[in-house]
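Asker: The following block contains a protein sequence and its predicted model.
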Amino acid sequence: MISRIGLLNKQSINLITKNSYSITKSSSSIQILKNSRSITSILLNNKRFSSSIPTVSTTHDQEQDVLVAQRKNRPTSPHLQIYQPQLTWIMSSFHRITGIALAGMFYTLTCTFAATSILNIPFDTNTLVSAFASLPIFLQYSIKAIGAFPFVYHGANGIRHILWDFGKELTLKGVYRTGYAVLAVTALIGTYLTFI
């Protein structure tokens, strides 16, 4: 019943009790209805709450077409375009992205070692090192940078999160200070690991 007339707030309840009082008064028995069944029956009989909305018979496909058309006109939820870029959410996003990328690289390499040993394909660390050494220098440094920077960033940001777990650097200044420290450490150690 509540779903028919909307959520009952205090004003609606007062209106209902006033209407129920006037209806019972007009029927020459002056009593205030306190029973919820009586209020419900009055609401069902009251013309003010009945609706006469015409309905149209449609097929499922027509309903789907109408739904798709409505969804096209629906405003989209706020997304990254409306927010001003801030260090906090950018670093949080990249922490997750680098974690997924590092896990993907780890599992790919592990599954490759497992599959080649099962299929008797000659693939081991010596094969990997010799294949890497045969690449051009520019490509070697690029591959090392692709591995080093996400690794250092994810590790340094993980230490930052551990600091937060201990309740340290949780102020806005502390969050930004540790964020810039993580970026500096990533730049320094990532560059070092790329060129060693």
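Answerer: Looks like it came in fine.
Asker: can we go C-alpha only for contacts and neighbour counts from here?
Answerer: OK.
Asker: nearest residue to P122 other than its sequence neighbours?
Answerer: Counting by C-alpha to C-alpha, 6 or more residues apart in numbering, T116 is the residue found nearest to P122 once chain neighbours are left out, at 6.9 Å.
Asker: how far away is L43 from K25?
Answerer: In this view, L43 and K25 are 16 Å apart by C-alpha to C-alpha, to the nearest Å.
Asker: With neighbour numbers in mind, choose between the two.
Answerer: L43 (19 against 13; other C-alpha atoms under 10 Å).
Asker: buried set for the strand or helix carrying the more buried one?
Answerer: Assessed by DSSP states H and E, L43 sits inside helix 36-45. Across helix 36-45, burial judged by 16 or more other C-alpha atoms under 10 Å covers 39, 42-43.
Asker: biggest helix in this protein by residues?
Answerer: The helix that spans the most residues within the chain, counting by DSSP state H, is helix 87-118.
Asker: List the buried residues for that one?
Answerer: Applying 16+ other C-alpha under 10 Å to helix 87-118 flags 91, 95, 98-99, 102, 113 as buried.
Asker: any chance of those in CSV, with distance to H79 too?
Answerer: Below are the buried residues of helix 87-118 laid out as CSV (distance: C-alpha to C-alpha, whole Å):
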residue, distance to H79
M91, 17
H95, 19
T98, 21
G99, 22
L102, 26
F113, 41
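Asker: which one of those residues is nearest V182?
Answerer: M91 (9.4 Å; C-alpha to C-alpha).
Asker: on that earlier part again, contacting residues around the helix holding L43?
Answerer: Helix 36-45 has contacts (C-alpha atoms under 8 Å, 6 or more residues apart in numbering) with 1, 16-17, 20, 33, 49-50.
Asker: Okay, one more to line up with it:
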Amino acid sequence: MLANRAVQTSMRRLAARQPGLMALGSQGKFAPPAIVALSQRRPVATERLSDSQAQNSILVNQRLKRPVAPHLSIYQPQITWYLSSAHRITGAILSGGFYIFGAAYLVAPLVGWHLESASLAAAVAAWPFAVKFAAKVFVSLPFTFHAYNGVRHLIWDTGSMMTNQKVIQSGWTVLGLTVASSLYLALM
């Protein structure tokens, strides 16, 4: 925009200094292309519309010409979709959980809660085995998945394992390692 304005200004100054040059521009034989381009005019037909009519008609025409993108439902689901979504979800759950627990830990002395390690360990020790196991799996599953999938992404950042076969294979490896290590941590 600024360059266009500079060219127009310089052409006007040139035309003011040398009026014969613009006459050459109208003939078109020896004129530079910029002078020919500036000397051409096109008539424009306009129609007076109210603001709401103009906006609505423009939007309607744009929507009619807009291409329709295919939706995910026409594609076959792949493991990479699920793992990508799960990686984001587990990251949000873990970070949100750490923030909530951190805020609760800071507010606990003011409110009278006992969130010290000793009181938490005593409370969990009193739970039945099935409840402890379920709670440990509930905590360890998103943590181990996010950690293993994060390592997978770091490996991708090096440029290796980027073929379709390797991506699928590493996805199933991440799921297997997640389940195995989560069960191991829950049984400890």
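Answerer: Great, that's in hand. Quick caveat, the model's predicted, so the values are computed rather than measured.
Asker: Can you give me the TM-score here?
Answerer: Scored against TM-score structural alignment, normalised by the length of the second structure, the superposed chains reach a TM-score of 0.65; 163 aligned residues with a C-alpha RMSD of 3.6 Å.
Asker: ok, back up a step: quick one: which of the buried residues of helix 36-45 of the first structure is nearest G167 of the first structure?
Answerer: Using C-alpha to C-alpha, the buried residues of helix 36-45 of the first structure come closest to G167 of the first structure at I39, 55.3 Å.
Asker: and the equivalent of that closest one over in the second structure, how far is that from M11 of the second structure?
Answerer: When the second structure is aligned by TM-score structural alignment, I39 of the first structure is paired with A37. From A37 of the second structure over to M11 of the second structure the distance is 11 Å, taken as C-alpha to C-alpha.
Asker: now do R41 of the second structure
Answerer: 16 Å.
Asker: before we move on, what about V44 of the second structure?
Answerer: V44 of the second structure is 23 Å from M11 of the second structure, by C-alpha to C-alpha.
Asker: Looking at those two, which has the bigger crowd around it?
Answerer: M11 (16 against 6).
Asker: Translate that one into the numbering of the first structure.
Answerer: With TM-score structural alignment as the criterion, M11 of the second structure matches nothing.
Asker: Please give me every residue in contact with M11 of the second structure.
Answerer: I35.
Asker: Remind me which helix or strand it belongs to.
Answerer: M11 of the second structure belongs to helix 2-17, assigned by DSSP H and E.
Asker: What's the first helix or strand after that helix?
Answerer: helix 19-27.
Asker: Looking at the second structure, name the residue that lies furthest from the middle.
Answerer: G20 (57.6 Å; C-alpha atoms, centre = their mean).
Asker: Dead centre of the second structure: give me the residue that sits there.
Answerer: What sits nearest the mean C-alpha location of the second structure, by C-alpha atoms, centre = their mean, is R88, with 11.4 Å.
Asker: Aligned counterpart of that residue in the first structure, please.
Answerer: R88 of the second structure maps onto R96 in the first structure, by TM-score structural alignment.
Asker: The host helix or strand of G174 of the first structure vs the second structure, mean deviation?
Answerer: Assigned by DSSP H and E, G174 of the first structure belongs to helix 172-195. Here helix 172-195 of the first structure, set against the second structure after superposition, deviates by a mean of 1.8 Å using mean C-alpha distance after the TM-score superposition for the first structure.
Asker: So which elements touch that helix?
Answerer: helix 87-118, helix 137-165 (3 or more C-alpha pairs under 8 Å, 6 or more residues apart in numbering; DSSP states H and E).
Asker: in it, what's buried?
Answerer: Those would be 175-176, 178-179, 182, 185-186, 190-191, 194, for helix 172-195 of the first structure by 16+ other C-alpha under 10 Å.
Asker: again, but for stretch 52-62 of the second structure
Answerer: So stretch 52-62 of the second structure, judged by 16+ other C-alpha under 10 Å, has zero buried residues.
Asker: what about that stretch, distance to the chain center?
Answerer: Centre-to-centre, stretch 52-62 of the second structure and its host chain are 29 Å apart (C-alpha atoms, centre = their mean, to the nearest Å).
Asker: May I have the distance across stretch 72-79 of the first structure, first residue to last?
Answerer: 17 Å.
Asker: which residue in the second structure lines up with G158 of the first structure?
Answerer: Looks like G158 of the first structure aligns to G150 there (TM-score structural alignment).
Asker: How much space separates its match from S160 of the second structure?
Answerer: 15 Å.
Asker: Please identify which of the two sits among more neighbours.
Answerer: Neighbours per residue (other C-alpha under 10 Å) separate G150 of the second structure from S160, with G150 holding more: 15 against 11.
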